[in-house]
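Undergrad: Build me a structure from this.
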Amino acid sequence: MKEQFNTALENLIIKLQGWFNTTIEYIPNFILAILVMTVSYFAAKYISKLVGKVVARKVEQESIRNTISRVTAVIVVSLGLFMALGVMNLGKALTSLLAGAGVVGLAIGLALQGTLANTFAGLILSFRKKIQIGNWVETTGFSGEVIDINLKDFTLKEADNNIVVIPNKTILENPLKNYSLTTRMRVFLECGVGYESDLEKVELLTKETIAKTFDQVEKLEDVEFYYTGFGDSSINYLCRFWIDAESMLEKLRAKTKAIIEIKKAYDKAGINIPFPIRTLQFDNKLKVNAPDLEDAFSNN
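TA: As a prediction, this is how the structure comes out:
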């Protein structure tokens, strides 16, 4: 019994001595690993701020700037961790860590596929110069001012002050019309005049009215006027001209103003804008005899 105890004690002492020797041997590597982690931590903070300043020049959204800065910091710290494990000769632990991270990343990616798609779409939209906050855009059946682009969704404020929230993935996969990319818009105005009207006079009066109403129209030739066909009650025409505008609201205001002024000019000149008229004609060709009605009711 005593011999067994002595043997166990000797084995324990040998084991402790081995651990002590290993610890002494790895102290320099351990200190170096701590230094690597410390340097990587402060480097992550500095690089994160630097990236944030660079991104701020192109991205207005604070949420996206913060996210990019944090992702950069995590990457730098992760690199420092891998270097520290390499310094301590923990290659197997590093391999296991990478394998585990890959499996966890795959599982998270499958579970959050839609969310990640919106996140990456939000990052892409944030760096697009043709889509900025304050632009007036039209997409997926909605039209309004862009008030926010974050990592989840794309937010519009419509003309009626309603807020529309659209997933970033939908914006990226569908056509988008940006009215703010150009400083000019063309106004289309359709109307009709009576068949008794002097068509040349109508054309000239319409062009003169548009030219007087809008400063952007410098001469009559800038107003396009085309008769489009004979309608049921009127001869129809299309008038179009350019204005300085960057939103659909400005275009609607210009069209409203043009309609008001044209109506005033037509009323003053005695030009008729007809509305559909249906004429009912009664003559003596339709005759109803009372005996025939009596026979019809009696048969029933």
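Undergrad: use CA for all of it now, contacts and neighbours both
TA: OK.
Undergrad: burial of Arg128, as a residue count?
TA: Neighbourhood size, Arg128 [other CA atoms under 10 Å]: 11.
Undergrad: Tell me if I am right that it is in a helix.
TA: No: Arg128 sits outside any helix when classified using DSSP: H, G, I helix; E, B strand; the rest coil, being coil.
Undergrad: For the stretch 151-300 of the chain, which segments count as helices?
TA: Ranges of helices within the stretch 151-300 of the chain are 168-173, 199-213, 248-269, 290-299, based on DSSP state H, counting those that start in this stretch.
Undergrad: The first one: which residues count as buried?
TA: Spelled out, that is helix 168-173. Of the residues in helix 168-173, 168-171 count as buried by neighbour count, 16 or more other CA atoms under 10 Å.
Undergrad: Out of those residues, which comes closest to Glu218?
TA: Ile171 (38.7 Å; CA to CA).
Undergrad: quick one: the closest one and Leu189, what's the gap?
TA: Going from Ile171 to Leu189 by CA to CA, to the nearest Å gives 31 Å.
Undergrad: my guess is Asn118 meets Ile166, correct?
TA: No: between Asn118 and Ile166 there is no contact under CA atoms under 8 Å: 10.1 Å.
Undergrad: what is in contact with those two at once?
TA: The contact sets of Asn118 and Ile166 overlap at Asp153 (CA atoms under 8 Å, 6 or more residues apart in numbering).
Undergrad: Please identify which of those two sits among more neighbours.
TA: Between Asn118 and Ile166, counted using other CA under 10 Å, Asn118 has the larger neighbour count: 23 against 17.
Undergrad: right, and the helix or strand after whichever strand or helix holds the more buried one?
TA: Following DSSP states H and E, one finds Asn118 within helix 113-126. Next along the chain after helix 113-126, taking DSSP H and E as the criterion, comes strand 136-139.
Undergrad: counting contacts, what elements does the top helix by length along the chain pack onto?
TA: Secondary structure of the chain read by DSSP state H shows that its longest helix is helix 2-56. Helices and strands touching helix 2-56, by 3 or more CA pairs under 8 Å, 6 or more residues apart in numbering; DSSP states H and E, are helix 62-87.
Undergrad: for comparison, sequence B:
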Amino acid sequence: MDINDATQLLTNKLTRWGHELIRLLPNIVLAAVLLVLGFFIAKLIRRLAGRLIAKVSHNATLNNLFASFIYIVFIGITLFTVLSVLSLDKAVTSILAGAGILGLALAFAFQDIAANFMSGIFISFRKPIKVGDIVLIKGFMGKVAEVNLRDTVINTFTGPIVIIPNKDVFQNPIENFTRSNKRRFDLNIGVSYGDDLDKVKQVTLDAVKDIEDISKTQPTTLFFTSFGDSSINLSVRMWIESAELKIYKKVGSEAIMRIKKAYDENDIMIPYPIRTLDFGMKGGKTLQDMGLGAVLGNDEEEGSNNFQSHA
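TA: Predicted coordinates:
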């Protein structure tokens, strides 16, 4: 191929491209206008969506996420519209197919992250817990320090910070002590069989009625629960006007001190456990076999002699 043929070929190519450019010029102008207009509308919709979502959810991270998601969706619609105007339908089809395959692969690879993420969204809308609540989740009790889209952070009362994935928070029972701002303290006590139970009940209730943080609207109750081995068992139930652990423990400690003092002043006995040892039971050894029979026999004989001498 000489220089003339090369020049002619290049000229033909440029001429053809020029004709195609002139033919597509209106579409290019329209695509540019749609692209600029689409970006402008997407920003406007993101702003409006952020305001609307803020009325439903007070989680700033979640609000920004939803607003950004809506913005990306409208940008995607704008880009696909522009490609269609430019007659690049095959490119649009290829992009959609690639996006579908990529989304499927990511869904399998990050399914745990996706589950925690969706659980965080549901938690943000349902609001079963919020920062500052005293909760018990999966055996961990403490104050909620942070609720984000992936996990929930709890400052436990024993010191450690526990990070629980939102999937576990969403799928497990949540004990929220702050919602009602009340906690019940149950104190189990045993009194002697020889004590007057009516007196025990009155003395016990009088001992705890003036504790500072006990509820004034929900009265303290006392129930006798069972006949124990060496005591009659009762349960005192006190409602506390706070969910704070420090107050809960303080009320319990003060109740124990007051009840013990009141029992001592009124001759009410909290008996020690009584155990009976039977050495002659079937399969065991008798006292005689253990050599204790002779000792006991000598003691009985000595006691009898002493009795006779005193007589």
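Undergrad: returning to that earlier point: what range does the helix holding Asn118 of the first structure cover in the second structure?
TA: The aligned range for helix 113-126 of the first structure in the second structure is 111-124, by TM-score structural alignment.
Undergrad: just how off-centre is the matching stretch within its chain?
TA: On the basis of CA atoms, centre = their mean, to the nearest Å, stretch 111-124 of the second structure sits 14 Å off its chain's mean C-alpha point.
Undergrad: quick one: that stretch to the first structure mean distance?
TA: After superposition onto the first structure, stretch 111-124 of the second structure sits on average 1.3 Å from its aligned residues (mean CA distance after the TM-score superposition for the first structure).
Undergrad: any residues touching that stretch, and which ones?
TA: For stretch 111-124 of the second structure, contacts defined as CA under 8 Å, 6+ apart pick out 57, 59, 62, 107, 129, 147-151, 165-167, 170.
Undergrad: what about the counterpart of Asp267 of the second structure in the first structure, distance to Ile262 of the first structure?
TA: Using TM-score structural alignment as the criterion, Asp267 of the second structure maps onto Gly270 of the first structure. Going from Gly270 of the first structure to Ile262 of the first structure by CA to CA gives 12 Å.
Undergrad: With Ser197 of the first structure instead?
TA: 15 Å.
Undergrad: what does Thr206 of the first structure give?
TA: In terms of CA to CA, Thr206 of the first structure sits 7 Å off from Ile262 of the first structure.
Undergrad: and if you look at Met248 of the first structure?
TA: As judged by CA to CA, Met248 of the first structure and Ile262 of the first structure stand 21 Å apart.
Undergrad: and what of Ile273 of the first structure?
TA: For Ile273 of the first structure, the distance to Ile262 of the first structure - CA to CA - is 11 Å.
Undergrad: cool, and Val77 of the first structure?
TA: Distance, Val77 of the first structure to Ile262 of the first structure, using CA to CA: 69 Å.
Undergrad: who's more crowded, those two?
TA: Between Val77 of the first structure and Ile262, Val77 has the larger neighbour count (other CA under 10 Å), namely 22 against 18.
Undergrad: Hmm, Val39 and the more buried one touching each other?
TA: No: using CA under 8 Å, Val77 of the first structure makes no contact with Val39, being 9.2 Å away.
Undergrad: Tell me the buried residues in the match of helix 113-126 of the first structure?
TA: Within stretch 111-124 of the second structure, the residues that count as buried by 16+ other CA under 10 Å are 113-121, 123-124.
Undergrad: what residue of the second structure takes the place of Asn29 of the first structure?
TA: When the second structure is aligned by TM-score structural alignment, Asn29 of the first structure is paired with Asn27.
Undergrad: do the same with Lys212 of the first structure
TA: Matched across to the second structure, Lys212 of the first structure falls on Asp210, judged by TM-score structural alignment.
Undergrad: quick one: the helix or strand hosting Leu106 of the first structure to helix 62-87, angle?
TA: Using DSSP H and E, Leu106 of the first structure maps to helix 91-111. Relative orientation of helix 91-111 of the first structure and helix 62-87, computed by axes from the mean of the first three to the mean of the last three CA atoms, to 10 degrees: 150 degrees.
Undergrad: Need the contact partners of helix 91-111 of the first structure.
TA: Under CA under 8 Å, 6+ apart, the answer for helix 91-111 of the first structure is 82, 85-86, 116.
Undergrad: Give me the buried stretch members for it, please.
TA: In helix 91-111 of the first structure, counting by 16+ other CA under 10 Å, buried: Leu94.
Undergrad: could you give the angle of it to helix 113-126?
TA: Angle of helix 91-111 of the first structure versus helix 113-126, following the same axes, to 10 degrees, is 90 degrees.
Undergrad: Sweet, I'm off.
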